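Engineer: Give me a 3D structure for the following:
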Amino acid sequence: MWLKTLKKQAFLLIVVLGTFTGQVFASNVKMADEQNLQVYLEQVIGQGKARNYKNLDELNRVSAWIKEQMRLLGVPCHYQNFTANQQIYRNVVCSLNVGRADRVIVGAHYDVFGDQDGADDNASGVAGVIETARILAEQKSKLPNNVDFVFYSLEEPPFSKTEQMGSYVHAKSVQSQKDKIKGVYILEMIGYFDENLVQEYPAGLKWVYPQHGNFIAAVSNLQSYALGSQYCQSMRALDRLECQRFIAPAFVSGMEFSDHLNYWKFGIPSMMITDTGSFRNKHYHSKTDTLKTLNLAKMANVVDGLVYSLLTPIQP
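Structural biologist: This is a model prediction of the structure:
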């Protein structure tokens, strides 16, 4: 009996110390700025043509702006060109090198489906990656890994789930280095929250998860279990926005609708951070997916959780 009591006391001490350390550490992290997020969103959305695969000039405008914005943050970038439908498209690959042996990847797609602003899908993800880069560039001495920030083209139909996706091109290009990649974090729609709506789910999940739409989801497979776990732990440590974990193989409908899938194909641990997309946001793939529908404060919370997670060594 005394042994059980001793073990319990030791466990409680570890929890208390871990919580205290987390709170102190979190207080030292420079947090995401809502005004920055708004500026990034406005620049990505623009005022001209929609950034879909038919409007190559607009895609090039956005990718060039991303590259320059990242340069201003002190993170150098290059274009990763690839061909689809006899046109040249490009990913923007940016590296924050802090002299570590391993690295993580943080990514988001910048193209849209059809003729729409695509504020949540996926200007929100792009803005989140850029703001994450800004904070980490200022905190780089604390990073346990090098960080690559990747902005993908051609995530949307008609290229989704094909080898012409920008993320497939990138995942294939790093497969030989996968032993050095600790994990991939994909930001896919991170700006839509509504605690009053009834949250929808893939078949069978509504009995397990909240009915409200006021949480961020961490989607992983078994290989990337640690990534999802650590992200939600970071969100809990910051105590700002509820985080729900979803663990499922790629064949489960609704879990595979973004760029993380392509890293799974190459055996690279990857997770998606999302507001659950079409399961919550009824503006999905429509002209009403505009900036005014987004909650910038909660977007900032999502970024804070990612920053906190990336500043913490990934636990196996």
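
Engineer: okay, CA-based contacts and neighbour counts for the rest of this
Structural biologist: OK.

Engineer: What residues does the closest residue to E42 other than its chain neighbours make contact with?
Structural biologist: The shortest distance from E42 to any non-neighbouring residue, by Cα to Cα, 6 or more residues apart in numbering, is to L291 (7.9 Å). Contact analysis of L291 by Cα atoms under 8 Å, 6 or more residues apart in numbering lists 41-42, 119-120.

Engineer: do Q315 as well
Structural biologist: So Q315 contacts 226, 230 (Cα under 8 Å, 6+ apart).

Engineer: For the longest helix along the chain, which helices and strands make contact with it?
Structural biologist: When the chain is parsed with DSSP state H, its longest helix is helix 2-27. If you count contacts as 3 or more Cα pairs under 8 Å, 6 or more residues apart in numbering; DSSP states H and E, helix 2-27 packs onto helix 225-238.

Engineer: what's the following helix or strand after the helix it packs on?
Structural biologist: strand 242-247 (DSSP states H and E).

Engineer: That following strand: which residues count as buried?
Structural biologist: Neighbour counts using 16 or more other Cα atoms under 10 Å place 243-247 of strand 242-247 among the buried residues.

Engineer: try stretch 49-62
Structural biologist: 49-53, 56, 58-60, 62.

Engineer: And it, end to end?
Structural biologist: 11 Å (Cα to Cα, to the nearest Å).

Engineer: What of stretch 237-256?
Structural biologist: Across stretch 237-256, first to last residue, Cα to Cα, it's 28 Å.

Engineer: Would you do the same for the sequence below? I want to compare the two.
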Amino acid sequence: MHGDAMRAVASLAIASLALASCVALQMPGKRARGPLPAPSGELVALESRLRTHVEELAGRIGPRHRSRPGSLGEARDYIEWAWRRSGLTVHREPYASAHGGGVNLWTELGPSAGPLWVVSAHYDTVANSPGADDDASGVAALLELGARLAPEFAAHPERHERLRLVAFDDEETPAPAMGSTFHARALAAQGAEVRGMLSLEMLGAYDTAPDTQRFPVALLGLWYSTRADYLAFVGDWDSRELVRRCVGAFRACSPLPCEGMAAPRALRDIARSDHSQFWKIGVPALMVTDTSEFRYAHYHKRSDTPEKLDYRRLALATDGVAGVVRVLCSRAPNR
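Structural biologist: Here you go, the predicted model:
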């Protein structure tokens, strides 16, 4: 068989596997439909804080690439300041790599030991993009998760499993130089019992018009909406139960539509964030995403600027993810 024909057959096989996996994995709950409800005062305030974070990271600081160490340093300082303002203790995790290394930042909520859940976003960008959606939107949500959940976890640590929030460096650098690679390996070396990991990877781009959502495999359009109005929880087949739990919890607490997908790793687009490094240590992990360039024309461009984002839906996404984390970290009475 000629090379082109072989590639065509392989692509068809991958598409069929991916579609079969998605169809086979029925998601709990009902997808939200119709117009969004009027926002509460709390949601409006959250929207304002998220906008402030994005404007600071992507507007004032701008591109956060290893070729701009000063900008990366400013971003780290801002993340640390925001978490400390929420009463959290912040740890810096420097690491060395062939690309020069970087620094992850993390903080923990809840009990001081025991099973661990990880939620992350990355604060670096490609060289010339200010990275408002990719991934200042995820970092903004991560900072607000800390602010919102810290009082709850501190008041009743016995009701929660441990939660680690991580701001990763070098997501835009190929593995094994990614900050998440070093962090995942360190957790494995420590023998940490990591129950699951969620990577917040671009949360701010939405469009309710028809035919605004594209897919890495065209057949997926038979199963998922072609309106880019939803948040997606995307994992590999081994993480399918985590995907189901997250989708069910999100749909139970948020009016923002969401979808779930668990597919074979042969569909490479499902691995395009820090969660994939946790698969390598045997941890169920997924990406929470607006689907990146499959709906957002400014991906990895100079035009990925703060005014492009939908802050109302970013606030709903953040609020919904907080609800998901509460469910995941809830300690059952018999544990």
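
Engineer: Need the TM-score between these chains.
Structural biologist: Overlay of the two chains. TM-score (TM-score structural alignment, normalised by the length of the first structure): 0.84; 285 aligned residues with a Cα RMSD of 2.2 Å.

Engineer: Got a ChimeraX select line for the buried ones in the contacts of L291 of the first structure?
Structural biologist: Of those, the buried ones can be selected in ChimeraX as follows, counting by 16+ other Cα under 10 Å:
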select :41,42,119,120
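
Engineer: list the ones among the contacts of L291 of the first structure that the second structure also has?
Structural biologist: Retained in the second structure (both residues aligned by TM-score structural alignment, their matches' Cα atoms under 8 Å) from the contacts of L291 of the first structure: 41-42, 119-120.

Engineer: can you list the residues you listed in a markdown table and add secondary structure and distance to S234 of the first structure?
Structural biologist: Listed next are those as a markdown table, based on DSSP: H, G, I helix; E, B strand; the rest coil; distance: Cα to Cα, whole Å:
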| residue | secondary structure | distance to S234 of the first structure |
| --- | --- | --- |
| L41 | helix | 25 |
| E42 | helix | 28 |
| A119 | helix | 26 |
| D120 | helix | 23 |
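
Engineer: for the residue most central in space within the second structure, helix, strand, or coil?
Structural biologist: Most central in the second structure under Cα atoms, centre = their mean is L200, positioned 1.3 Å from the mean C-alpha point. Following DSSP: H, G, I helix; E, B strand; the rest coil, we place L200 of the second structure in the strand state.

Engineer: Tell me the residue in the first structure aligned with it.
Structural biologist: When the first structure is aligned by TM-score structural alignment, L200 of the second structure is paired with L187.

Engineer: And for M287 of the second structure?
Structural biologist: Under the alignment (TM-score structural alignment), M287 of the second structure pairs with M272 in the first structure.

Engineer: Against K4 of the first structure, how distant is its match?
Structural biologist: 39 Å.

Engineer: Neighbour count for the two, which is higher?
Structural biologist: Neighbour totals were compared for M272 of the first structure and K4, and M272 leads with 30 against 9 (other Cα atoms under 10 Å).

Engineer: my guess is that one contacts N262, does it?
Structural biologist: No: in this structure, M272 of the first structure is not within contact of N262 by Cα atoms under 8 Å, at 11.5 Å.

Engineer: Can you find the partner of V219 of the first structure in the second structure?
Structural biologist: Under the alignment (TM-score structural alignment), V219 of the first structure pairs with V234 of the second structure.

Engineer: Just to check, its match is in contact with I270?
Structural biologist: Yes: V234 of the second structure lies in contact with I270 (Cα under 8 Å); the separation is 6.3 Å.

Engineer: Which residue ranges of the stretch 1-150 of the second structure form strands?
Structural biologist: For the stretch 1-150 of the second structure, applying DSSP state E, counting those that start in this stretch gives strands covering 91-95, 102-109, 116-122.
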